[in-house]
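Participant: One predicted model, sequence on top.
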Amino acid sequence: MSERSIAVVGPTGFTGGLVVDALLRRGMAVRLVGRSLDRLTSVAARHRNANPELCPVLEWERERIAEVLVGCAAVVSCAGPFVEAGRPVVEGAIAARVPYCDSAGEQPFIRWVYEQQNDAAQSAGVAVVPAFGFDYVPGDLGAAIAVDGLGPLRRVDVVYAVQAVGTSVGTRRSALGMLRAPCLQRVDGRLVVERLGARRRQVDAGFATVIAGSFPGGESLMLPRHLQVDTVITHVGLPGMLSPAGRWASVLPRVLSLPGLAPTLDRLVGRGAAGPGARARAGRVACHVEVEAEDGRRRAVLVEGTDPYGFTAAALAELATRMARGNVDATGSCAPAQVVDARGFLSATGYTVREVTPAG
């Protein structure tokens, strides 16, 4: 492997481990970056033939992270929760002039990357692409496909649906932070705060008819970067009581914000399974994207597949490989559709897309 290494920050977690596997399958050299040498060594032991580099960072700050990223061809960050651990990695990558992508799902972090890091990334000549996983690549790329030929948009509705629920420790910790933060949607050209589940939407997700509730997704921040659109609403439909469309949605954020409760919840989510089981990963998932043009025309597409974590790893590994090989020309803080071809990339990562009847 003569190419320069791709750094994986946070390779000891569930998603980070999958990204390492996906990069090595592509024949890429990998540099493992994290806080614990023992845990990095454990990951490296599973890949002795690949001989990955180990780079422990004891002081989690921009300067130290930049030092270990120097010389890398790209960096993938899976070190969450991103609102706590993500900023020094972005700043370090920009300082080291290394293209960057991550698996973030937290809306406040994505907004920070777009609004506060764009100029620095452009000056450094690198692309910085947050939230390049199952949340929220299908929604962003699905909208880019659906809009073809329609012109300026009045509205985009995105619905994520899963057949079975399974999460990693990192996802659960990030989700707690997301539920405590304001839920932003784009309405009439402005970001407005709405309660979780304030809106409901019913769609045919292919495997079932799903009722989803509004959720603080990334599309309200991403789509205006490459589409002319007034309103963007993201919804999530989950089976059982976990869905934002359920009765608990209006009260859960307030409960999670009760004084003294956060440390207890953080401990509890860390005690569960490290990642989803085989049944959850094999379950079907879908992203229904419907766009409405200013002249009233509507179009919808359904992005379908399985295993959101596997998709996230494949998407990050594919983008990082393209970055490392100089196949991404964009600079600055970018949405997914600004760095890849929508249809081709979904196909390359194992997901399908088809036009469907709008839900209305």
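Facilitator: Thanks, I have it.
Participant: contacts, neighbours, all on C-alpha from now
Facilitator: Noted.
Participant: which residues of the stretch 51-200 of the chain fall in helices?
Facilitator: Listed in chain order, the helices of the stretch 51-200 of the chain (DSSP state H, counting those that start in this stretch) span 62-69, 82-85, 87-95, 107-116, 118-124, 137-146, 169-180.
Participant: Any idea which of the ones you listed gets closest to V340?
Facilitator: Closest to V340 of the helices of the stretch 51-200 of the chain, according to CA to CA: helix 137-146, at 8.7 Å.
Participant: Determine the set of other helices and strands touching the closest one.
Facilitator: Using 3 or more CA pairs under 8 Å, 6 or more residues apart in numbering; DSSP states H and E, the elements in contact with helix 137-146 are strand 153-162, helix 219-222, strand 284-293, strand 298-306, helix 342-348.
Participant: could you dump these to TSV with distance to A144?
Facilitator: Output for the helices and strands packed on helix 137-146, formatted as TSV (distance: least, CA to CA, whole Å):
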stretch	distance to A144
strand 153-162	11
helix 219-222	11
strand 284-293	10
strand 298-306	10
helix 342-348	7
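Participant: let's bring in a second one:
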Amino acid sequence: MPRIILLGATGYTGSRVLANLAGKQADSGEIILVGRSADRLRAQARCAGLECDTVEADTSVPGALDRILREGDVLVTTVGPFVDLGREVARSAARAGAVYLDSTGEPPFVEWMFRNLGEAAESSGALLVPGFGYDYVPGNLAGWLAAVQAGERTSAIEVGYFMWSYDTVTGARSQPNLAAMMSTATSPGTRASLVKVLGTPSYAYRAAACDRFGLETERTADHLLHFSAAGKERPLITVGGSEHFGLPEVLPSLRSVDVGLGWFGSAAPAIHRMTRLAGPLTTNPIARRAAGMLAAHLPYRNSVPSIPIRITAVARARDRSGAVLAEAAVDGPDPYTLTADLLARGAAHFADGGDRPSGVHGPLTALTPNGLKTLAAECGLTTT
């Protein structure tokens, strides 16, 4: 049976993946933890009640995983920022013929993987699936569900992501304000990645673009989308995602894909205007380094999520004239619970063997749409 290799077991999300794997150990086969400190890894495994091997390695070093990975292994990584620390890990998985799943929410890293590792993964038989968590499984699933409802006239998909604070007694939902989003609703890693993403170029899918993936470069927050959610019309800033790659794989008639982040409420239009004014800075290396330094020194940098949160991903399908044909939504638990469950269940699924594609793919192609729908339901994602 293929082994499951976990990177990031001592981090916030990685420790949750480890706990989930520990609960499924009888079904998951051999589990190996890899990181810089074997002592910390062993302590984390004991905390989770897991019996497993540990390997000490600096995974940012080129080739460090080559001596560890075998063909068919399932590699799960939550170690970010992925644009800084993830490339050598992904390269090793592609060379080894492994299955690779990660928790990235960084569009530049997703694009880099599709553009640079597809050929190597096809050659070795590897399957690489970036963003196999809250980013970007719910949006891929909601987009596919909307397209299925709309039928063959579907030409465009728009996806929106929301997070809600909710009352555990009444179930009432509200949108956290910006201060809560940058402190009690998200993890330090999420906040750091978000600041970096806002300061980097992004992309959108346009089938007519002169690009082999059909992408057009644009700024993060280049456009505003609007969705009705939780009883109110809400603005979202456009961002990159794996939906731009994953939805056209299974829906070849698509002409455009847009993804919006609805975390900012009434601040979204101001962020949109700010990025329009600061657009030239997003290609300036000095400004991007400054954004990276800011991300590393944010307020509340040690604050972990402490309020009840749920998530929703909404999608709508449009025809060529722009008319809305159908809408679909998926609702689920907080991003970190969802991500850990998706990664652990996904790893166990691929460790079971069976047919799978090779190359770099979105989650719909990796699991098939119905397979993804089933796995998502097991993780608490429900359609509404």
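Facilitator: Ah, there it is. Values in this document were obtained by computation on a predicted structure and should not be read as measured data.
Participant: thinking again about what came up before, need the helices and strands packed on helix 137-146 of the first structure in JSON lines (columns: distance to R173 of the first structure and mean neighbour count).
Facilitator: As requested, these are exported to JSON lines (distance: least, CA to CA, whole Å; neighbours: other CA atoms under 10 Å):
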{"stretch": "strand 153-162", "distance to R173 of the first structure": "19", "mean neighbour count": "26"}
{"stretch": "helix 219-222", "distance to R173 of the first structure": "21", "mean neighbour count": "26"}
{"stretch": "strand 284-293", "distance to R173 of the first structure": "22", "mean neighbour count": "26"}
{"stretch": "strand 298-306", "distance to R173 of the first structure": "23", "mean neighbour count": "22"}
{"stretch": "helix 342-348", "distance to R173 of the first structure": "28", "mean neighbour count": "16"}
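Participant: which one of these lies closest to F82 of the first structure?
Facilitator: Using CA to CA, these put helix 219-222 closest to F82 of the first structure, at 16.4 Å.
Participant: What does V301 of the first structure correspond to in the second structure?
Facilitator: In the second structure, the residue paired with V301 of the first structure is A328, using TM-score structural alignment.
Participant: Next one: its match from G240 of the second structure, what distance?
Facilitator: Between A328 of the second structure and G240 of the second structure the distance is 20 Å, computed by CA to CA, to the nearest Å.
Participant: Could you identify which of the helices of the stretch 51-200 of the first structure is most buried?
Facilitator: Ranked by mean neighbour count, the helices of the stretch 51-200 of the first structure are led by helix 137-146 with a mean of 26 (mean count of other CA atoms under 10 Å).
Participant: picking up where we left off before, would you format the helices of the stretch 51-200 of the first structure as a markdown table with distance to E355 of the first structure included?
Facilitator: Shown next, in a markdown table, are the helices of the stretch 51-200 of the first structure (distance: least, CA to CA, whole Å):
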| stretch | distance to E355 of the first structure |
| --- | --- |
| helix 62-69 | 42 |
| helix 82-85 | 34 |
| helix 87-95 | 36 |
| helix 107-116 | 28 |
| helix 118-124 | 33 |
| helix 137-146 | 8 |
| helix 169-180 | 30 |
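Participant: Which one of these lies nearest to V9 of the first structure?
Facilitator: Judging the helices of the stretch 51-200 of the first structure by CA to CA, what sits closest to V9 of the first structure is helix 87-95, at 8.0 Å.
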